[in-house]
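*Asks:* Structure of the sequence below:
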Amino acid sequence: MTDHPFTDADFHKSDRSGDVGCVEAAITHHIPEIVGLRDSIHPHSTVLAFSNREWLAFTTGLATTI
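*Replies:* Down below sits the predicted model:
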């Protein structure tokens, strides 16, 4: 089985999420221009990959809606 780029990544959950399930984000040294996003309740499931530009658009959109 081949490891995917986020196998050894250090995922982080927002401090605002508390103890509730949330999403976690990580940047890997394998592909630093890609941000990974996963479900904290199912950490071994699918990791969504965003380019830096997509991640910036996503987080900017979140900041304007909160």
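
*Asks:* Only C-alpha atoms from now on, for both contacts and neighbour counts.
*Replies:* Will do.

*Asks:* Compute the number of surrounding residues for Leu62.
*Replies:* 10 (other C-alpha atoms under 10 Å).

*Asks:* Could you also give me the structure for this next sequence, so I can compare it with the first?
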Amino acid sequence: MYDIEFESFTEEFEVELVKEPPIDPGYYPVTASKDKIIRKTSDQVSDVANKSFHVSDHCFDSNPERQYF
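*Replies:* Here you go, the predicted model:
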């Protein structure tokens, strides 16, 4: 009764995960409790740091969120 036709295509593009900070002060100030911060250079995440980090430090809202990461 009907013929359904479709077309599929793939397009790649880059998405900025973090916008460059303003020139002054040159960074985005972020505050968090010391126990809710994980740094890219930490031994805890060194094996996956290249996959997970788009900023130098991750600041978490809660310990369960930090543990899940």
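
*Asks:* Fetch the TM-score of the aligned pair.
*Replies:* Here the TM-score for the pair of chains, by TM-score structural alignment, normalised by the length of structure 1, is 0.26; 36 aligned residues with a C-alpha RMSD of 4.1 Å.

*Asks:* Name the nearest residue to Ile37 of structure 2, ignoring sequence neighbours.
*Replies:* Cys59 (4.6 Å; C-alpha to C-alpha, 6 or more residues apart in numbering).

*Asks:* Would you confirm that that neighbour contacts Glu65?
*Replies:* No: contact between Cys59 of structure 2 and Glu65 fails when scored by C-alpha atoms under 8 Å: they sit 9.9 Å apart.

*Asks:* between these two, which one's more packed in?
*Replies:* Legend: neighbour count by other C-alpha under 10 Å for Cys59 of structure 2 and Glu65, higher for Cys59 (18 against 11).

*Asks:* Can you tell me how far that one is from Arg66 of structure 2?
*Replies:* Computed with C-alpha to C-alpha, to the nearest Å, the distance linking Cys59 of structure 2 and Arg66 of structure 2 is 8 Å.

*Asks:* With Asp57 of structure 2 instead?
*Replies:* For Asp57 of structure 2, the distance to Arg66 of structure 2 - C-alpha to C-alpha - is 12 Å.

*Asks:* Please apply the same query to Lys51 of structure 2.
*Replies:* 16 Å.

*Asks:* Those two: which has the busier surroundings?
*Replies:* Arg66 (15 against 8).
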